[in-house]
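Visitor: Quick check, what structure comes out for this input:
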Amino acid sequence: MSLRARLTLVAVFVITTVALAISYFALLSAERAEVSRIDAVLNGIYSSVATAADPVSVAMQMAEDSDIGVTVAFVNYASDVTEVIESRINFKPAPSAELLSEALDYPVSVNAAERYRMRTFMLSPDEYLAFASSLKAIDENRADNIQTFTLVVVFGISFGVLLVLVLTRRDIRVITSLIKAADDISQGDTSVAIPKTKGNAEVDQLAAALGRMVQSLQRVVEVEQETQVRMQQFMGDASHELRTPLTVIKGYVSLLNNPAFTEAQRARAFERLEGEINRMEFLIKDLLLLAELGQTREDHETVVNFSGLVHESVDDLRVLGSERVVTSSVVDGAMVVGTEHLLQQLLANIAGNIDRHTPPDAPVFVELVLEGTLVHLVVEDGGPGLSAEMLERGVQAFERFDKSRARESGGSGLGVSIMAAIVARHGGSIELSRGARWGGLRIDVLLPLSFPPAVH
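Guide: Next up is the predicted model:
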């Protein structure tokens, strides 16, 4: 069933229910008002008769003066009725003894050939003076009112249905267009335009939410496309870097078969072969590590003492460069949830970059502090740093950060990308900038702090 049909049925149900309730209470109130008016006249006659010396004459006089048509009659237990003042009331069958007795206290309704309202006054133990007024007009008015209210209900339902159709026409049209847009999005078309809405708050919210979803999907698609481009470029670079040492190795292997080669030339050839093999080993190892970091996180993570790992890394820097001045300020007890060997690899890459790309006597500053719910690692060196263009570009996944430095140092050029992948794997962030101390490279790493459970 369509939304419009459901709304129409709801409108019909609500209008019918409300109209019937109003009609019922209106009819009931009108009848009660008329009956109360009759009761007031009958009670007035009773009050006058009860204190009169000649109750029959008083009753007859007041009945003639009333404007509701009161009949006065003598009634006894034998169900004999003698009308004193004629009216259109048909007393057959005559009221029972119980009704005659009950009407002594208050007016009662009698269901005879036609309904009437009656009040009685006891003349003797077996005879009553009854004064009554017909309810025929009220019954006839009820039938007329029911017919009138039926017409009103029918008109109200028709008007309500028309109003629902008019009010929902625009919203239904907008919802239909939103459904089409959502269907187009499900088919992969993220360029679909979300129709603008103005009016119904719920429809506007739906359109706004769908628009936000489309924008998010567009951003995801753009990021995915950029990642694919970088991946293709990265794979091309990796293929080239693997092909280059293979070509060199192949060439030197062919030359080694030359009997004219001297021992010095052979030693040089073996040295070059070893260097190219080491380059391939570095590159393959880093490629495998990047592939591992790109996989889904597993549930073998533990709480790692990051402060202890940083202390070990500072010691490594001092051992690697005896001429280097390493200053450190490391807070104790900084715990993070993660994979210990990956965090060790992160710090090893930072130390390795400093060792390969800075002078032996370049100073290094290492700081580890707690900032709210984060662990903040700062590593700053006194080396040449990076160009403004490279710092502005930042760290990109699947990208060799500096190919020239990689060839000069014998590395794969993937160290910074690996660091970024490790940090992202642990829910953190990494930023490269120019250091304020010596103008070299500054690395800022932020990782979520793991608070140990409270001891009770």
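
Visitor: Going by C-alpha atoms from here, please, whenever you check contacts or count neighbours.
Guide: Will do.

Visitor: roughly how far apart are the residue most central in space within the chain and Pro245?
Guide: Centroid check for the chain by C-alpha atoms, centre = their mean gives Ala209 as the closest residue, at 9.7 Å. Remark: distance between Ala209 and Pro245 (C-alpha to C-alpha, to the nearest Å) = 54 Å.

Visitor: How about Tyr116?
Guide: Where Pro245 is concerned, Tyr116 sits at a distance of 119 Å (C-alpha to C-alpha).

Visitor: Likewise for Ala406?
Guide: Ala406 is 14 Å from Pro245, where distance means C-alpha to C-alpha.

Visitor: likewise Leu42?
Guide: Per C-alpha to C-alpha, Leu42 is found 123 Å from Pro245.

Visitor: Out of these two, name the residue with the larger neighbour count.
Guide: Ranked by neighbour count (other C-alpha atoms under 10 Å), Leu42 and Pro245 place Leu42 first, with 27 against 19.

Visitor: so the more buried one touches Ala132, yeah?
Guide: Yes. Contact criterion C-alpha atoms under 8 Å: Leu42 and Ala132 qualify, at 7.2 Å.

Visitor: where's Ser47, which helix or strand?
Guide: For Ser47, the host element (DSSP states H and E) is helix 3-50.

Visitor: Show me which parts of the very next helix or strand once past that helix are buried, residue by residue.
Guide: Proceeding C-terminally, helix 3-50 gives way to helix 55-65 as the next helix or strand, assigned by DSSP H and E. Within helix 55-65, the residues scored as buried using 16 or more other C-alpha atoms under 10 Å are 55-56, 58-60, 62-63.

Visitor: can you count the residues close to Glu140?
Guide: Per other C-alpha under 10 Å, the neighbour tally for Glu140 reads 10.

Visitor: Sequence B follows; please return its structure for comparison with A:
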Amino acid sequence: MRELGKQFRPPLKWIVFGLVGIHLLIAATWGIAYLLLNHIVDWFDPSVGHPIWKQFLTIEVGLFLVFAFGTFARIFIKPVRRQMDWFFHLISAMKELSKGNFEVTLKTNLRYMGQFGPLISSFNEMASELNQMEKMRQEFISNVSHEFQSPLTSISGFARALQRDDLPTDTRHHYLDIIEMESKRLSRLSDNLLKLTSLESKHHPFEAKPYRLDRQLRHIILSSEPLWQEKNIEMEVELPEVTVVADEDLMSQVWINLLHNSIKFTPEGGTIGVRLTVGHKQVHAVLFNSGPDISDEALPHLFERFFREDKSREREGGGSGLGLSIVKKIIEMHGGEIAASNRLKGGAQFAISLPYDN
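Guide: Sure, this is the predicted structure:
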């Protein structure tokens, strides 16, 4: 704060002007006191004219006027000084913010902030948002490091085991299969990270055009038939004719991700449903399954990056925890909404709303 005060110290000429002004103020006060006293003496009793007495009274009146002027000046200058203090604190806080200290805040006092009030409130809000973003960035880096470290450790361990000459052939093939599986998982994780980064950069290609949403969903369901038939899953499909304006390739990623997740978590002989309905200026798509419910603790975090309700089960299935984040981002790019919930009959449900021009 002292250094800031030195930076904002007025030039020498302004100090000289200030000193001259103070002396002029004293002279003016003395003159006003002298004239005022002469007027009072002449009005009260012209015969009182002793110079010493008059000088004494002049000094008393002058001191009173100086004290009065000083009091009034202090009343008016005090808020300005308070505001300057806030200004110096703001500059100091901005320097801390530029150094990466996002936990800095400014105390608010509506009595003295004046026109700096909205600025200080906005600064505190900005610092809080930056602090939150920094925590999210650190958490993201930690999650990425963890997700890459796990398969890399497996690959390194099994590659080292393959160097043994006495390793049986079937064991060697088993280790190679694991290395291949972990390599593919690393590749999928890298692709999903690049895809999510591209979507969040707002420079991802986005070509919205009219197409039949019901045909797209029907094609994706049929192309996934080997997966759901292998588990004897029953498909309940209600797809009336609906034409939407959207990016067909991006929306295809949404349906593939949600459908494959439903197949993964639906037990043998279970049910998966896909339904389309058209409302006022919106088209609603619902995908549900008869698998396990989503826990209440997981529901609020389901679309967060790297979040997995059952981490061990997801890792075995090759999941990266990025699929639903990508789904949500694509839906938001289209001006839609997605929500997850549990059905009354049991099982998870994903409801998607997209803009629809009748």
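
Visitor: What is the equivalent residue in the second structure for Ile443 of the first structure?
Guide: For Ile443 of the first structure, the aligned residue in the second structure is Phe350 (criterion: TM-score structural alignment).

Visitor: Just confirm its match is within a helix.
Guide: No. Inclusion of Phe350 of the second structure in a helix is not indicated when DSSP: H, G, I helix; E, B strand; the rest coil is applied; the result is strand.

Visitor: Okay, helices next: where are they in the stretch 101-250 of the second structure?
Guide: Ranges of helices in the stretch 101-250 of the second structure, per DSSP state H, counting those that start in this stretch, are 110-113, 117-161, 169-200, 213-223, 225-230, 248-265.

Visitor: give me the stretch of the second structure that the helix holding Ser47 of the first structure matches.
Guide: The aligned range for helix 3-50 of the first structure is empty, by TM-score structural alignment.

Visitor: ok and that helix relative to helix 55-65, angle-wise?
Guide: Relative orientation of helix 3-50 of the first structure versus helix 55-65 (axes from the mean of the first three to the mean of the last three C-alpha atoms, to 10 degrees): 140 degrees.

Visitor: any idea how far Gln422 of the first structure lies from Leu167 of the first structure?
Guide: Quick fix: residue 422 of the first structure reads Ile, not Gln. Applying C-alpha to C-alpha, the value for Ile422 of the first structure to Leu167 of the first structure is 56 Å.

Visitor: The two: who's more crowded?
Guide: Ile422 (25 against 12).

Visitor: doesn't Leu346 make contact with that one?
Guide: Yes. At 6.7 Å, Ile422 of the first structure and Leu346 qualify as touching, with contact defined as C-alpha under 8 Å.

Visitor: Can you give me the stretch of the second structure that the strand of greatest length in the first structure aligns onto?
Guide: Scanning the first structure for the longest strand, with DSSP state E as the assignment, gives strand 115-124. Following TM-score structural alignment, strand 115-124 of the first structure has no partner segment in the second structure.

Visitor: Check which element follows that strand along the chain.
Guide: Trace forward from strand 115-124 of the first structure with DSSP H and E and the next one is strand 127-134.

Visitor: what helices or strands is that following strand leaning on?
Guide: helix 3-50, helix 55-65, strand 70-76, strand 115-124 (3 or more C-alpha pairs under 8 Å, 6 or more residues apart in numbering; DSSP states H and E).

Visitor: can you rerun that using 6 Å?
Guide: strand 70-76, strand 115-124 (3 or more C-alpha pairs under 6 Å, 6 or more residues apart in numbering; DSSP states H and E).

Visitor: And Leu35 of the second structure, how close does it get to Trp43 of the second structure?
Guide: As judged by C-alpha to C-alpha, Leu35 of the second structure and Trp43 of the second structure stand 12 Å apart.

Visitor: do Met136 of the second structure as well
Guide: For Met136 of the second structure, the distance to Trp43 of the second structure - C-alpha to C-alpha - is 81 Å.

Visitor: okay, those two: which has more neighbours?
Guide: Using other C-alpha under 10 Å, the more surrounded residue of Met136 of the second structure and Trp43 is Met136, with 12 against 9.

Visitor: what does Leu242 of the first structure align to in the second structure?
Guide: Match for Leu242 of the first structure (TM-score structural alignment): Pro151.

Visitor: Pipe the helices of the stretch 101-250 of the second structure into CSV and attach distance to Leu63 of the second structure per row.
Guide: Output for those, formatted as CSV (distance: least, C-alpha to C-alpha, whole Å):
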stretch, distance to Leu63 of the second structure
helix 110-113, 30
helix 117-161, 38
helix 169-200, 70
helix 213-223, 89
helix 225-230, 98
helix 248-265, 82
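
Visitor: Contact partners for Thr168 of the first structure?
Guide: With contact set as C-alpha atoms under 6 Å, 6 or more residues apart in numbering, Thr168 of the first structure has no partners.

Visitor: cool, Pro210 of the second structure as well?
Guide: Neighbours of Pro210 of the second structure in contact, by C-alpha under 6 Å, 6+ apart: 244-245.

Visitor: Please repeat the previous calculation with a cut-off of 7 Å.
Guide: Residues near Pro210 of the second structure by C-alpha atoms under 7 Å, 6 or more residues apart in numbering: 243-246.

Visitor: Can you say which two of those residues are spatially most distant?
Guide: Thr243 and Ala246 (9.5 Å; C-alpha to C-alpha).

Visitor: which of these two has more neighbours?
Guide: Neighbour totals were compared for Thr243 of the second structure and Ala246, and Ala246 leads with 23 against 17 (other C-alpha under 10 Å).

Visitor: Would you quantify the distance from the more buried one to Arg111 of the second structure?
Guide: Counting by C-alpha to C-alpha, the gap from Ala246 of the second structure to Arg111 of the second structure is 53 Å.

Visitor: now do Ser145 of the second structure
Guide: Applying C-alpha to C-alpha to Ser145 of the second structure and Arg111 of the second structure gives a distance of 49 Å.

Visitor: ditto for Gln253 of the second structure
Guide: If you measure Gln253 of the second structure against Arg111 of the second structure using C-alpha to C-alpha, the figure is 55 Å.

Visitor: Who has more neighbours out of those two?
Guide: Each of Gln253 of the second structure and Arg111 has its neighbours counted (other C-alpha under 10 Å); Gln253 has more, 16 against 10.
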